[in-house]
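*Asks:* okay, here's the prediction I keep looking at, along with the sequence it came from:
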Amino acid sequence: MLMHSYEGVHQQETKMAKNEVKLIGYWGSPAALRVEWALKLKGVEYEYIDEDLPNKSPFLLQCNPVYKKLPVLVHDGKPLAESLVIIEYIDETWSSENPILPQDPYERAMARFWAKFAEDKCVPTTVGVFSKLGEEQEKCTKEARENLKTLETALKGRKFFGGETIGFVDIAVGWLGYWIRIVEEIVGINLLEEETMPLLSAWVQDFLDVALVKERLPPRDKLLQLNKGFREQMIASST
């Protein structure tokens, strides 16, 4: 009887270890933030490990020896890098709870398309507005507004990119709405205009009002100071 009880406890401990989830991130990292949103949406319990970016831990370097970047998800002892890849893994692994990607193959492909569009077009031009000066900044500002306006077309007839609830594109792009307002304050340029982009402006507010999203947003003042420092470093290195 005692042996049977011991085996039961041992099996339970093994099961807990196998299902253990760790996320290596950084409090001010948009990529880590969207992985947390995915985990929260799925109701997955996880241990969060906050990195000291200037002094990367041996654990991070061991888990992501290729890129040496975060975030890294460690599930059942197996590490996985790249935030969008991680989000898809989370969706497939914990498939019974709140689907992130659409079930329809076409809609699923389009969700990936818009997430990649934002990653390839909206993010670089917004970073350009943040890190450039003069004519280069003006060019990036024009392109950033055009790209955001294009992204807005995916919201036609929808509250969220995922429909009535948040989905893959919302999680992939959601941080941008929070960061853009900080960029605007630092550089004094309005990128996301309510008059010209009413759908996207409304989506930003609706997304940031979602409880699980709001719960994990970095403190705005702290993030503002962090990004002011980043901008100074970027400008100094380019002059």
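*Replies:* Yep, it's here.

*Asks:* contacts, neighbours, all on C-alpha from now
*Replies:* Fine.

*Asks:* just want the most central residue of this protein.
*Replies:* Nearest to the geometric centre of the chain sits residue 34, at 2.6 Å (Cα atoms, centre = their mean).

*Asks:* this is the comparison structure:
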Amino acid sequence: EKRDQEEEEEAMAGEKKGLQLLDFWVSPFGQRCRIALAEKGLPYEYLEQDLSNKSELLLRSNPIHKKIPVLLHDGRPVCESLIIVQYIDEAFPGQGAPLLPADPYARAQARFWADYVDKKVYDCGSRLWKLKGEAQQQARKEMVEILKTLEGALGDGKFFGGEAFGFLDVAFVPFTAWFLTYERYGEFSVEEECPRLAAWAKRCAERESVAKNLYPPEKVYEFVGGMKKRLGIE
């Protein structure tokens, strides 16, 4: 029995039990994972990462991309935010409401639109605050089109999954904290261009899982201002 206990202690020293999230406070990709964990009511240890001086744990856990977020489940890493959200949903089926719909077609649609968010929103938003002149005007036009396309996917639903807050809501909602930054650099209003999307963002903000894990839009705007300075963009 004593030997068993020693072996167990050795195993514990090698890999931490439970859930740990390697993340960076303002990352919309990390926030997806935090919202999913909160929706499922799962306790986890949050490990803030210094992205200018990456930790040994981060480099070891995600040797391919060397990026946050990374979810460690009993020491085993899961990388890429949408994959992490799906993993959380599948690995803890008895916890909270499912994030992905049960119907295979609805599930495929949710994944398609989450992939669209991934490919379009962050990149276009970055161009909005990094570029000037004609290139910035092009990014503004694209961002409005992207948001209108997503508003079309939302339709008249309360959430992207209909009545239930689900996978696509989790994937997209962190970017609502960036809307203010996009509006200021792009000189447009989400509420005027996409009123249903703006209303959806307000509904999501009332959820505890979202309210606790998103930072105020002004704080995101300040962060972007700091990034511009560091990158020498004026």
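*Replies:* Now that the structure is in, tell me what you want to look at. All figures in this text were calculated on a predicted structure; none of them were measured in a lab.

*Asks:* what does the residue nearest to the centre of the first structure align to in the second structure?
*Replies:* Aligned counterpart of residue 34 of the first structure in the second structure: residue 32 (TM-score structural alignment).

*Asks:* test my guess that that match contacts residue 86.
*Replies:* No - using Cα atoms under 8 Å, residue 32 of the second structure is not in contact with residue 86; the gap is 10.7 Å.

*Asks:* please report how far the residue nearest to the centre of the first structure lies from residue 11 of the first structure.
*Replies:* Here residue 34 of the first structure is placed at a distance of 33 Å from residue 11 of the first structure (Cα to Cα, to the nearest Å).

*Asks:* what does residue 28 of the first structure give?
*Replies:* 38 Å.

*Asks:* tell me which of those two has more neighbours.
*Replies:* For residue 28 of the first structure versus residue 11, neighbours defined as other Cα atoms under 10 Å are more numerous around residue 28 (16 against 12).

*Asks:* assumed the more buried one was part of a strand.
*Replies:* No - read with DSSP: H, G, I helix; E, B strand; the rest coil, residue 28 of the first structure is coil and lies in no strand.

*Asks:* before we move on, the earlier item: now the match of residue 34 of the first structure, what's its secondary structure?
*Replies:* Going by three-state DSSP: residue 32 of the second structure is helix.

*Asks:* who are the contact partners of it?
*Replies:* For residue 32 of the second structure, the contact set (Cα atoms under 8 Å, 6 or more residues apart in numbering) comprises 81-82, 85, 170-174.

*Asks:* could you pull out the helices in the first structure for me?
*Replies:* Ranges of helices in the first structure, per DSSP state H, are 2-18, 30-42, 58-63, 83-93, 105-117, 123-131, 134-152, 168-187, 198-208, 211-215, 220-238.

*Asks:* and the ones you listed as a markdown table, adding distance to residue 74 of the first structure?
*Replies:* A markdown table is the format used below for the helices of the first structure (distance: least, Cα to Cα, whole Å):
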| stretch | distance to residue 74 of the first structure |
| --- | --- |
| helix 2-18 | 11 |
| helix 30-42 | 12 |
| helix 58-63 | 8 |
| helix 83-93 | 10 |
| helix 105-117 | 23 |
| helix 123-131 | 26 |
| helix 134-152 | 32 |
| helix 168-187 | 20 |
| helix 198-208 | 27 |
| helix 211-215 | 21 |
| helix 220-238 | 26 |
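
*Asks:* which stretch among these comes nearest residue 77 of the first structure?
*Replies:* Minimum separation from residue 77 of the first structure across these (Cα to Cα) falls at helix 2-18, 7.5 Å.

*Asks:* for that closest one, list every residue counted as buried.
*Replies:* Counting neighbours by 16 or more other Cα atoms under 10 Å, one finds that helix 2-18 of the first structure has no buried residues.

*Asks:* centre of the chain to that helix, how far?
*Replies:* On the basis of Cα atoms, centre = their mean, to the nearest Å, helix 2-18 of the first structure sits 36 Å off its chain's mean C-alpha point.

*Asks:* now do stretch 144-156 of the first structure
*Replies:* Stretch 144-156 of the first structure sits 18 Å away from the centroid of its parent chain (Cα atoms, centre = their mean).

*Asks:* which positions in it come out as buried?
*Replies:* Buried, per 16+ other Cα under 10 Å, within stretch 144-156 of the first structure: 144-152, 154-155.

*Asks:* tell me the one of these nearest residue 116 of the first structure?
*Replies:* Out of these, the member with the shortest distance to residue 116 of the first structure (by Cα to Cα) is residue 151, at 10.7 Å.

*Asks:* and the closest one, what's its match in the second structure?
*Replies:* Mapped onto the second structure by TM-score structural alignment, residue 151 of the first structure lines up with residue 150.

*Asks:* what of residue 89 of the first structure?
*Replies:* Residue 89 of the first structure maps onto residue 87 in the second structure, by TM-score structural alignment.

*Asks:* I am finished for the moment; much appreciated.
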